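> sharing a model prediction with you, sequence too.
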Amino acid sequence: MRTVLAACLLAAATPAAAAEVCSAWRPAENIGQLDTSVVNEASGLDVSAQFPDRLYHNNDSGDGLRFYVSRMNGQDARTVEIEGPKPVDIEELSLGPCGDEGQCLYLGDIGDNPARRDEVAFTIVREVENFPDKVTPLRVVRARYPDGAHNAEAFAIHPDGDLYLVTKPADRLMMNPVPAKVYRLTATQLRATDQVQTFEKVGEIDLPKIMGTRPFPGSIPTAMDISADGRRVILLTYMDALEIGLDLKNGLPPFEQWTEGKDYRVVELDTLPQQEAVSWLPDETGFLYNTELTRGAQTAPIKKVACGG
């Protein structure tokens, strides 16, 4: 009995092996359409694990402090207002743990095309089964980068409660591709509201090298999500997606140490115009993505990509 117990304790203490990426992704399929009368510039997306048949969305810059709830097919969308001042540029949202409050929705006011903002902000709202028309946020966390302003459209919450953000390394002329930087705010920092928090840089993602001969938009990260077990990242670009089989809590080694088919795989997509929203499915069998160009659009599909290997 002691031998069995010792073996069990040893197994529990042994770190989990690194996740390997999907061996083959299937072609994208339509699973629904955005309700463009409500979600008319879709820039963020997440799938609820607590409440079946539920998606969360946010619109891009110019919108107020609010989010949208719809069914998985994008229909029956409704608006939930959040108390607080009008944001600068909410680009992304993410579901994740928020301490004793359970699961929360994080809205990231992180857009900064000219890269001039002194700080960005994250508004945190507890996820509930029935949202009223207007909610009070749990808190708003302000943050700054340690090395000056950055434009960003992609962040996600790790299952351990930390937040990871990937910069959008592009100038206005879209002429100078460089690696994207990855920053972290810890779960402890996300519970603080008394001062501006400072991101910690944890690595880089060399999208120009990874995406190879694709045109420049294929190297620009527009959205991200972290799998429920924390061991995989899906990073959307304007053209395709990148699956990363590395847990961000361990930092990111230089790209030269990554192995294709194990640590990463490029996922070729049915490219949508201005695609800026992505989310893992809760069971991690695939992911969803959609388009931002919905104003006046006749169709605004929600696409599903499933792992087929």
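Great, that's in hand.
> every contact and neighbour count from this point should use C-alpha atoms.
OK.
> can you show me the strands along the stretch 1-150 of the chain?
In the stretch 1-150 of the chain, strands defined by DSSP state E, counting those that start in this stretch lie at 29-33, 42-47, 55-59, 66-70, 78-82, 90-97, 103-109, 120-126, 134-135, 139-144, listed in chain order.
> typo on my end, it should be the stretch 151-300 of the chain
When assigned using DSSP E, counting those that start in this stretch, the strands of the stretch 151-300 of the chain occupy the ranges 152-157, 163-167, 180-185, 197-198, 200-205, 221-226, 233-237, 241-244, 264-267, 275-280, 286-291.
> now tabulate the strands of the stretch 1-150 of the chain in a markdown table and tack on mean neighbour count and distance to residue 258.
Compiled in a markdown table, the strands of the stretch 1-150 of the chain are given as follows (neighbours: other C-alpha atoms under 10 Å; distance: least, C-alpha to C-alpha, whole Å):
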| stretch | mean neighbour count | distance to residue 258 |
| --- | --- | --- |
| strand 29-33 | 15 | 29 |
| strand 42-47 | 28 | 28 |
| strand 55-59 | 25 | 33 |
| strand 66-70 | 21 | 37 |
| strand 78-82 | 17 | 41 |
| strand 90-97 | 28 | 26 |
| strand 103-109 | 24 | 29 |
| strand 120-126 | 23 | 31 |
| strand 134-135 | 14 | 43 |
| strand 139-144 | 19 | 29 |
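> below is an additional structure, to be compared with the one above:
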Amino acid sequence: MADDTGIYKFGALVCGTFVLVAAATFSFEADKGGPSRPKRAAPVQVESALTSVKAARTPRGTLVCTVQGSTRPLGDEVHESSGVAVSGAHAGIFWTHNDSGDPLLYAIDAQGRTAGTVRVTGAQVQDWEDVSRAPCPGGNCLFVADIGDNQAARPFVTVYRVREPAPGDTASAPAEAIRLRYPDGAQDAEAMFVLNGAVHIVTKGETGPIALYRAPVGAGPGAPSTLERIRNVTPDKVKRSERITGADASADGRWVAMRTLDDVVIYSAAELTGSAPLSPRRVSVKGLGEKQGEGIGFTPDGSMVLTSEGGKKEDPATFARLGCTQS
């Protein structure tokens, strides 16, 4: 939650259910032999339970995030912005895309203005839902997740890996199609991140628990490779406002951020991809007034950018920033 400065700080309580607290900004410290407790006394109001799993330990580190300014409109050509990635080669450039139409990536600047339109060579669009940037041999690659499946009926999904283009390019280098199938039947997902040489897909949580799957980046081309189901992130399906619509991993591999329509939820990457109990931290972005928040991407310094689809014709897609520091 935010204090009157707009600063968010979030942590986890051990020996109990993780909860959101509505109070002034504070961090947590662990007393020897006892549970974590606030550094200074403050009335604590329980707002909502995020998970019923007890935390085994207090996660090391803290993220402090503040919304920087207000949302900025995107151009009409990206009315359905479904994902966002921060360029690794061009300072001040961010990549986004629509979830339908032509296989195009849009370069946008920090003001939300379109700085270039690039056709992804060899790619098709069934339902593009996310994009991430990650290292690849010789430089940076963009991973475009054609993973949407509202009817949970696709026999496989596709992640396109392509060398990051320049904003002034009209077409990319040929994309590699990484075809993936789920081990337990088709799933609807809108979120993907790349971490430790593997593509990770996070399901929405609409018809069952939010679940995490992964496959090595080298999987494909050719016949679809089978994803590995890593874990359930929630014990059951979630309400609409808590469904996962985008994800990204920090450049240092320390954090994974997932977003919903209303919140950004941050996990320790080691916890999330392992078997330890989860102790997420959550910050509300409802104050941005996004029409349909979908995209999230980490900047090199650990801050984040957010994009939203537009609403009605007169409501454009939007771009926003979260400034974050970590310890």
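Sure thing, it's come through. Keep in mind that what you see is a predicted model, and the values were worked out from it rather than measured.
> quick one: TM-score?
The TM-score (TM-score structural alignment, normalised by the length of structure 1) is 0.78; 267 aligned residues with a C-alpha RMSD of 2.5 Å.
> and the strands of the stretch 151-300 of structure 1 as JSON lines, adding mean neighbour count?
What follows is these, written out as JSON lines (neighbours: other C-alpha atoms under 10 Å):
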{"stretch": "strand 152-157", "mean neighbour count": "29"}
{"stretch": "strand 163-167", "mean neighbour count": "25"}
{"stretch": "strand 180-185", "mean neighbour count": "21"}
{"stretch": "strand 197-198", "mean neighbour count": "20"}
{"stretch": "strand 200-205", "mean neighbour count": "18"}
{"stretch": "strand 221-226", "mean neighbour count": "30"}
{"stretch": "strand 233-237", "mean neighbour count": "26"}
{"stretch": "strand 241-244", "mean neighbour count": "24"}
{"stretch": "strand 264-267", "mean neighbour count": "21"}
{"stretch": "strand 275-280", "mean neighbour count": "28"}
{"stretch": "strand 286-291", "mean neighbour count": "24"}
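> I'd like those strands as CSV, with distance to residue 47 of structure 1 appended.
Shown next, in CSV, are those (distance: least, C-alpha to C-alpha, whole Å):
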stretch, distance to residue 47 of structure 1
strand 152-157, 13
strand 163-167, 17
strand 180-185, 22
strand 197-198, 28
strand 200-205, 25
strand 221-226, 10
strand 233-237, 14
strand 241-244, 18
strand 264-267, 20
strand 275-280, 6
strand 286-291, 9
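> right, and those strands - which one's nearest residue 100 of structure 1?
Between residue 100 of structure 1 and the strands of the stretch 151-300 of structure 1, the shortest gap by C-alpha to C-alpha is with strand 152-157, which sits at 15.7 Å.
> average gap between that closest one and structure 2?
The superposed strand 152-157 of structure 1 is, by mean C-alpha distance after the TM-score superposition for structure 1, a mean 0.5 Å from where its aligned residues fall in structure 2.
> which stretch of structure 2 lines up against that strand?
Under TM-score structural alignment, strand 152-157 of structure 1 corresponds to residues 189-194 of structure 2.
> what about the matching stretch, distance to the chain center?
Once both centres are worked out by C-alpha atoms, centre = their mean, to the nearest Å, stretch 189-194 of structure 2 turns out to sit 7 Å from its chain's centre.
> could you do stretch 64-79 of structure 1 as well?
Averaged C-alpha coordinates place stretch 64-79 of structure 1 at 17 Å from its chain's average position (C-alpha atoms, centre = their mean).
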